[in-house]
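Asker: Sequence isn't available, so here's the structure alone:
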């Protein structure tokens, strides 16, 4: 199995930091502080992007330093991680990356996506390659573009295969919150059906047993109003669009989900968020759990209007 290079927890052997105690421009500061380095050597270090101020690389000779700044000089060019759009990294080690994805960001490119469209996959690939151009990431599971929440990627093909082959046993919890239309009367329930995909790529429940992929969804009501319900949804199986199909089936489509019967756009996005992902780590064998907050937008329909 390919092992990724371990990221050093500190760079003491590769870099040196200097605290700034008085206002000064960067070039004279470096000449003063880097022992045995002449002006041309210092200029070369700067030009090669080996200097950062408070963690941000700069090549400006006249950068205005202030007391409290920390200047770091690295033996190698400082590789700045590319900025992330629509996602944040919750956890990363040499085997996996766990992210929180925003609604609207594609997990991976789809057939209908534009060629250079931003995806979580593409951004994370760029992220791991700043450390080593040969690094890669591998898709383990997906979230729909309009669903937000916790998602995991593997950092080697072996880990990807291991996770996918043992997914049902490895994943201990997959909990979503769903904002749905109407008042769900039953406090908790389970929907079980066989899912198939139509020619128009819409999933539906087959009326015949064993016809399609078995899908099981458990739900419990967190809040209700006259028009909406907030549900905690636990997946026993992870089929494409499973929650969306099952919510439509019980007569309470997910808010904003026109494809599966919704009539409202109450929050300007799909009312589905992958809140918790807990699984057995593929290498350490330990249970790891990642939890996010319920998006504030999902609570809006239940807040009393402010009296004028």
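Answerer: That came through fine. Remember, it's a predicted structure, so these values are computed and weren't measured experimentally. Residues are numbered from 1 along each chain as shown.
Asker: use CA for all of it now, contacts and neighbours both
Answerer: Will do.
Asker: Quick one: list the elements packing against the helix or strand in which residue 274 is found.
Answerer: Here residue 274 is covered by strand 272-280, with elements defined by DSSP states H and E. Identification of packing neighbours for strand 272-280 by 3 or more Cα pairs under 8 Å, 6 or more residues apart in numbering; DSSP states H and E yields strand 148-154, strand 171-181, strand 287-291.
Asker: want to compare, so here's the second one:
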């Protein structure tokens, strides 16, 4: 959260103007914990006079484990990168409002706003990025739209896929029941690249890269080839030895919205993938 002062006043008064819905005890806690910067310099004295046209910034809390197993991989004033556990929604639905990553982040970083810029399926684990400012959200959405963000996944699939390396390029169509299908003439183009990392008698471990990011893309593409992701009952898997979908968002790379520096994050895969490497 940033604020430009309108007139000279004590710092605590400026904070009241910046965040009128916050109590004085909350504002003092921000000062005490070192989260307030005035013109880029940390400020803790509530009675310090801050001149007109000064920039006041509320810095994010230090990264720490959040609710429902959400882990913070990176945090600054513009973005937060998290490690999502399986079984947790990315964003709210009409029926589920509180138990999702977006709601957890909004509670953790209030009064800062949190902007979703992409999603992972409920039963997929791994790295995600959320924006903390509108400008960062715009930048990240543009990078997703232009396919400049690199996303790599691990998937444990049924059977042995041939060829061992390839590209799946189809149209994906979502029906009225919200199920996604490969379709010859309807839908949006979806492209998934894959390569085999390890093979066993009945399973194969794949690394996959998304060129596009459509709903359920990896799951539908692999099911279309006759090799559904293990645990994916929705798209044809008859095997569920792990009690979860064997799909993990391993890496996430993008350009920082403000600094323009390349950012690269790795989410440690759950043990079920390591056992199959």
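Answerer: In hand now; what should we look at? Here the structure is a predicted model, which is why all the values come from computation and not from measurement.
Asker: Do you know the score for how well these two fit?
Answerer: Comparison of the two superposed chains (TM-score structural alignment, normalised by the length of the second structure) gives a TM-score of 0.75, and 228 aligned residues with a Cα RMSD of 2.7 Å.
Asker: follow-up on the earlier one: got a markdown table for the helices and strands packed on strand 272-280 of the first structure, with mean neighbour count and distance to residue 302 of the first structure too?
Answerer: Written out in a markdown table, the entries for these read as follows (neighbours: other Cα atoms under 10 Å; distance: least, Cα to Cα, whole Å):
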| stretch | mean neighbour count | distance to residue 302 of the first structure |
| --- | --- | --- |
| strand 148-154 | 24 | 20 |
| strand 171-181 | 23 | 11 |
| strand 287-291 | 15 | 22 |
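Asker: want to try CSV for these, with distance to residue 57 of the first structure as columns?
Answerer: Output for those, formatted as CSV (distance: least, Cα to Cα, whole Å):
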stretch, distance to residue 57 of the first structure
strand 148-154, 28
strand 171-181, 39
strand 287-291, 32
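Asker: among those strands, which is nearest residue 102 of the first structure?
Answerer: Closest approach to residue 102 of the first structure among those is made by strand 148-154 (4.7 Å; Cα to Cα).
Asker: so the closest one corresponds to what in the second structure?
Answerer: Aligned by TM-score structural alignment, strand 148-154 of the first structure corresponds to residues 125-131 of the second structure.
Asker: Mean per-residue distance, that stretch versus the first structure.
Answerer: Between stretch 125-131 of the second structure and its aligned partner residues in the first structure, the average distance after superposition works out to 0.3 Å, using mean Cα distance after the TM-score superposition for the first structure.
Asker: Name the surrounding residues that touch that stretch.
Answerer: The list of residues contacting stretch 125-131 of the second structure from outside it, by Cα atoms under 8 Å, 6 or more residues apart in numbering, reads 78-87, 114-120, 137, 140, 247-252, 265-269.
Asker: follow-up on the earlier one: how about the helices and strands packed on strand 272-280 of the first structure, which one is nearest residue 303 of the first structure?
Answerer: Comparison of these against residue 303 of the first structure by Cα to Cα identifies strand 171-181 as nearest, at 13.8 Å.
Asker: how far does that closest one sit from the chain's center?
Answerer: The gap between the average C-alpha position of strand 171-181 of the first structure and the chain average comes to 16 Å, counting by Cα atoms, centre = their mean, to the nearest Å.
Asker: and what of stretch 164-183 of the first structure?
Answerer: Centroid separation for stretch 164-183 of the first structure versus its chain: 16 Å, with Cα atoms, centre = their mean.
Asker: got the contact list for it?
Answerer: By Cα under 8 Å, 6+ apart, the surrounding residues in contact with stretch 164-183 of the first structure are 140, 163, 224-237, 247, 252-255, 262, 264, 271-281, 294, 298.
Asker: What range does the strand holding residue 274 of the first structure cover in the second structure?
Answerer: Against the second structure, strand 272-280 of the first structure falls on residues 247-255 (TM-score structural alignment).
Asker: and the residue lying closest to residue 124 of the first structure once chain neighbours are set aside, how many neighbours?
Answerer: Counting by Cα to Cα, 6 or more residues apart in numbering, the nearest residue to residue 124 of the first structure once its immediate chain neighbours are dropped is residue 137, at 7.2 Å. Neighbour count for residue 137 of the first structure, taken as other Cα atoms under 10 Å: 22.
Asker: contacting residues around residue 137 of the first structure?
Answerer: Applying Cα under 8 Å, 6+ apart, the residues near residue 137 of the first structure are 121, 124-125, 128, 153-156.
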